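Student: sequence and predicted structure are below.
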Amino acid sequence: MKEFKRAMTFFYHYLKRYKPSFVIILVMTFIATYLQVKAPEYIGNALNELVKYATKFQILKAKHLPTSGASKDAFVEVIVSLILFYVFSSAATFVSSMVFSRINALSTNRMRIGLFNKLQKMQIKYFDRHSDGDILSRFTSDLDNIYNAMNQVLSQIVSGSALLIGLLIMMFKKDVQLAWVTVASVPISFILAWIIITKAQKYVNLQQDEVGKLNGYINEKITGQKVIITNSLQAETIDGFIGHNENVRKATLKGQIYSGMIFPLMQGMSLVNTAIVIFFGSWLAVNGDIKKSVALGLVVTFVQYSQQFYNQIAQLSSSYSMIQLAITGARRVNEVFDEADEVRPTDGVALTGIDRSVTMENVDFSYLPGKQILHDVNIEVDKGQMIALVGPTGSGKTTVMNLMNRFYDVDHGAVKIDDVDIREMDLDSLRSHVGIVLQESVLFSGTIRDNIVFGKPDATDEEVIAAAKQAHIHEFIETLEDGYQTKVSEEDNLFSTGQKQLISIARTIITDPALLILDEATSNVDTVTESRIQKAMDNVIQGRTSFVIAHRLKTILNADRIIVLKDGKIIEEGSHQELLEQEGFYAELYNNQFVFE
């Protein structure tokens, strides 16, 4: 019930601005409903007029009188009225449907935009803890389910509910006894439907969660397909897919089985109810409780009412699976909206550059409670210095970088620039002065120029070329037919890993960052490409305060200071030569690397 209330709040948030359109829908629904509930009455009247005509015709014929005295005009008038009723009812339903479609398209578009905007404001930890496929499934599967439910079910709920109310009013107005007979079995139908719905709900929720996991698995394996092929892991990957897909199949099958039981159950109850109405209507007519002159028409009218009534219950009940998918989709989208945004001080200090130093003071940090990563880390970097961070995997090197850029906040202590805690700074101002080159280079769809100016859209051609030259990628770009206008996409293999990295470095250079972070920028390339990237990095680092993470120690021999991390603690610190002379952990790392090389 809590999930249902939250889903209704979610839908209301996006639908409330369309109140005038809903007024039109309600008016059209009222017209269509009135015409539909009146139609069975006209069918009954038509049948009564036909009986009158047939009776009078037989009497005149038996008396050898002219049969022209038996007029069919009253019957024809009723039939014409009935046709007009259905025509106007269909027109009103069409208008209502068109307005609903417009509301649906606009509201789901706003949901999609809102969800994407929310992702741009969220903390980096959300993306670290959720797979790309799971996030993507909220845009695709979940929003698609919401769209389908709103498009097909919402109008059905409004029109169906109105029609049920209208039918009840008309039935009790027409004949109270037959009305009670018609609705007597409804509570039994609702109880049976509720039992089935409760069973189905569990598996519909599970289905969407498993779809998210499956999408995450597919995305991960497609991204790493080359690694899979290289290591001949296709069979194992297929087995993993089959396992995830089987979980989706089981949840979907059980959900569909339970959801699929509702409509045939309601259809069966409708047939039983129709038989009950015919039996009691006939019984009432035989016992004189209903005038025999109108008995046939009245029974036929209530048979129509009974069928319409149960058809609406059946349609509303059978829509449950779509409704539940929409509710589940709303829950999963709400989970994203429930996540905290990055903390952005409204009156944060604007960073204009680094005048003195960057420091970490007594920093403790953990990604998860109880699993501390950094322990009392103290680092001070003067303006213009290059600091290298080395250590084994899991020692906390990348975590230091995450804290410098405020992807995460420290648990204890502080990260400061010129003695100002970065938590007190304007976040956009901080990020605009920090440049990062990651281990995995990322190029966006567009042109090479678009990628270089990504962080500075107003850059001139001269600035673009200057950045590319500093990154040692200009000459390669010039060899391409379209030069800087060469298209970049996920589908092509135009660029090597090293070339992508050099473009990423050019993208960083053009923003002229005051603080530079290089996170193992040469770890995925060969030694020749590494040399080119190293030259580009030297150009970027020159005159800037910089942090460099490196596994290949020969790339940081010229660092002003090398900080050695192990198990989240600083165990050694000094220049390359000083650390070699200490003959400690760094010296062991360095000597082991050169032995293997």
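Tutor: Happy to help now that I have it.

Student: when you work out contacts or count neighbours from here on, use the C-alpha atoms and nothing else.
Tutor: OK.

Student: with adjacent residues omitted, what lies nearest to the spatially most central residue of the chain?
Tutor: Central residue of the chain (Cα atoms, centre = their mean): Arg138, 1.9 Å from the mean position. Leaving aside its sequence neighbours, Arg138 sits nearest to Val333 (Cα to Cα, 6 or more residues apart in numbering; 6.2 Å).

Student: one more structure, for comparison:
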Amino acid sequence: MSSKSGPTAHGRGPGHGPGGGSMVMGGQKVKDFKGTLKRLLQYLKPRRNKLIAVFFAAILSTIFSIIGPKLTGIAITELFEGAYGKLQGIPDAAINFGKIGEILLFLVGLYIFSSLFTYLQQYLMSDVAQKTVYDLREDVNDKLQKLPLKYFDGHSNGETLSRVTNDIDTIGTTLQQSLTQFITSIVTIIGVIIMMLTISPILTIITVISLPVSIFVIQPILKRSQRHFADQQRTLGQLNGHIEEIYTGHQVVKAFGYEKKAGEQFDSVNEELYQAGAKAQFISGIIMPMMSFIGNLSYVLICVVGGILVTQRAISIGDIQAFISYSKQFTQPIMQTANIANIIQATVAAAERVFELLDEVEEVKEDTSIQLSRAKGAVAFEHVDFGYGENLLIQDMNIDVHPGQTVAIVGPTGAGKTTMINLLMRFYEVNGGKIKIDGIDIQNMSRKDLRNSFGMVLQDTWLFNGTIKENLAFGKEGATDEEIYAAARTAHADHFIRTLPDGYETILNEEASNISQGQKQLLTIARAVLANPPIMILDEATSSVDTRTEVFIQQAMNRLMEGRTSFVIAHRLSTIRDADIILVMDQGKVIEQGTHVELLEKNGFYADLYNSQFSERTAG
């Protein structure tokens, strides 16, 4: 086609339920935590040099801030000893304000350098995080281009969008905020332990004991929160899918009085999301208070033992003050690390959902050994078999269409008419047999070359948010304004376009609901005219327009189909009486074929269909 005349639009009605295919999505928890985390880290490999710089900046920033309490302790000791000497009446005892001033100035300098390195690590990490997320989105976008139609038929748009947006955003936020915090926390823990050991090994042991106690306490909590975070991400995808379905098809919902049922489904999924989110946040929220409690017990012990050591002149008053500061610095990064570990659970759950999408089975790999220029239009189905599952829908189909012929495909609903077109476009792959264009097996040409040979006008129109001119220009790259206007005139769309307030510059909204269904169909027909493909596919192209407009469109279509091979799917048999070949399908098989006159003379299935429609019109 050209995909230029617009890809197939697959809408979903309310009957699919919340999240459509996502309801069958399993996994109450992360299936492979280590594997998913390892795979996520692979995306950071191209930026390892910047990550190393972030690591060193975090170390320097943390070291400078860690030295601060020790210097503050020295200044306090200097102040205390001078003041204490004066109180005791010691000769020459005085507070050395000069030395204290030097210490404080040095301390200010350290904090300035610490802030600069903190800024540097945040700056570098923002670049690493955003480029990593950029790569993820690129991979997901490339993957979506390669997925077969089968995937989109089995997954709601909202579920897919949730993986592309919410889940990747979760990963980006974690990389941006939590990774640097994690590095800083680890460096702080190590640095603080070293500084505490230089002051008092006894007090350090008291402080460090709180670490294994904390790990022992929070480990079972982390395991439980992991499952609930996975549930939260899953139900968020379901909710997005439900909202996308219901609000995209709001007219159908209202027309069939489906509001109450849709509301109940929303409430059900929303309640599930609430329960999963509340449990995840509650359980993870327990971690910080428990860590604080353990830290406070450690703090009390340090104050008591430290006070005893000061009275015994084992350590100075400044050292005990510095140690208390370090003990607080020690528990804070541990709590942050525990919190980050909790965030990582949600991030890995989100990453696993993204990787599940990236691991979906792609379309059969292309064989581009044969380049197809502009096709002449000969189409052949040779012993084609196809089925969506084990049961075949189409069996041993044989069709031979010559260039320029118009082929009409008729039959009851579910006969396989649209499936035949999907096979022709390679939206689905055949189970057996071959489909050939100009004698070339379509398996031996690229999908792009194949689809550039087709123009499609579907019963379900596909228009995007933008001006009418932009929508029409989609049919041909680099189309001039005059070519666009000519195509619109051919499709009898020019008149109604010019009656709009902004004419060809009128902006269509997301669902193109600011123009009528018939007008939308005229625009898609004009787009196909502009594409000028050698083969046309018309799937109930006139079903959404009035009788008078249908006459105009039929005339335009007759001109469009001149010299082109055309496949026309129609229920109104009066519109395809002049077709060169009429294929009558039932239950996946071509049960009759011939011209209109030949099929009427056979007095078979087609004659019954035609006569029943004629009788209906006569009765009307």
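Tutor: Received the coordinates, thanks. This structure is a prediction, so every number in the text was calculated from the model and none was measured.

Student: rewinding a little: counterpart of the residue nearest to the centre of the first structure over in the second structure?
Tutor: Aligned by TM-score structural alignment, Arg138 of the first structure pairs with Arg163 of the second structure.

Student: with Gly455 of the first structure instead?
Tutor: Aligned against the second structure by TM-score structural alignment, Gly455 of the first structure finds its counterpart in Gly475.

Student: assign that match to helix, strand or coil.
Tutor: Here Gly475 of the second structure is coil, with the state taken from DSSP: H, G, I helix; E, B strand; the rest coil.

Student: so it sits against Pro533, correct?
Tutor: No - counting by Cα atoms under 8 Å, Gly475 of the second structure stays clear of Pro533, with 9.7 Å between them.

Student: for Gly237 of the second structure, give its distance to Arg163 of the second structure.
Tutor: Plainly put, Gly237 of the second structure is 7 Å away from Arg163 of the second structure if you go by Cα to Cα, to the nearest Å.

Student: now Gln219 of the second structure
Tutor: For Gln219 of the second structure, the distance to Arg163 of the second structure - Cα to Cα - is 28 Å.

Student: contacting residues for the residue nearest to Arg138 of the first structure?
Tutor: 115, 138, 142 (Cα atoms under 8 Å, 6 or more residues apart in numbering).

Student: measure the match of Arg138 of the first structure to Gly307 of the second structure for me?
Tutor: To Gly307 of the second structure, Arg163 of the second structure is 56 Å away according to Cα to Cα.

Student: now, among the contacts of Val333 of the first structure, which is nearest to Gln312 of the first structure?
Tutor: Asp142 (26.6 Å; Cα to Cα).

Student: now that closest one: closest residue in space that isn't a chain neighbour?
Tutor: Gly329 (4.3 Å).

Student: quick one, what contacts that neighbour?
Tutor: By Cα under 8 Å, 6+ apart, the contact list for Gly329 of the first structure reads 138, 141-143, 145-146, 208.

Student: can you tell me which of these are in helices?
Tutor: Among these, the members found in helices (DSSP state H) are 143, 145-146, 208.

Student: tell me the buried residues in stretch 151-163 of the second structure?
Tutor: Under the neighbour-count criterion of 16 or more other Cα atoms under 10 Å, stretch 151-163 of the second structure has 151, 155-160, 162-163 buried.

Student: for the equivalent of Met290 of the second structure over in the first structure, grab the count of nearby residues.
Tutor: Per TM-score structural alignment, the equivalent position to Met290 of the second structure in the first structure is Leu265. If you count neighbours by other Cα atoms under 10 Å, Leu265 of the first structure ends up with 16.

Student: which is the next helix or strand following the strand or helix carrying Leu265 of the first structure?
Tutor: Taking DSSP states H and E as the criterion, Leu265 of the first structure maps to helix 234-286. The helix or strand immediately downstream of helix 234-286 of the first structure is helix 292-318, counting by DSSP H and E.

Student: distance from the chain centre to that following helix, please.
Tutor: 42 Å (Cα atoms, centre = their mean, to the nearest Å).

Student: quick one: that helix to helix 234-286, angle?
Tutor: Computed by axes from the mean of the first three to the mean of the last three Cα atoms, to 10 degrees, the angle separating helix 292-318 of the first structure from helix 234-286 equals 160 degrees.
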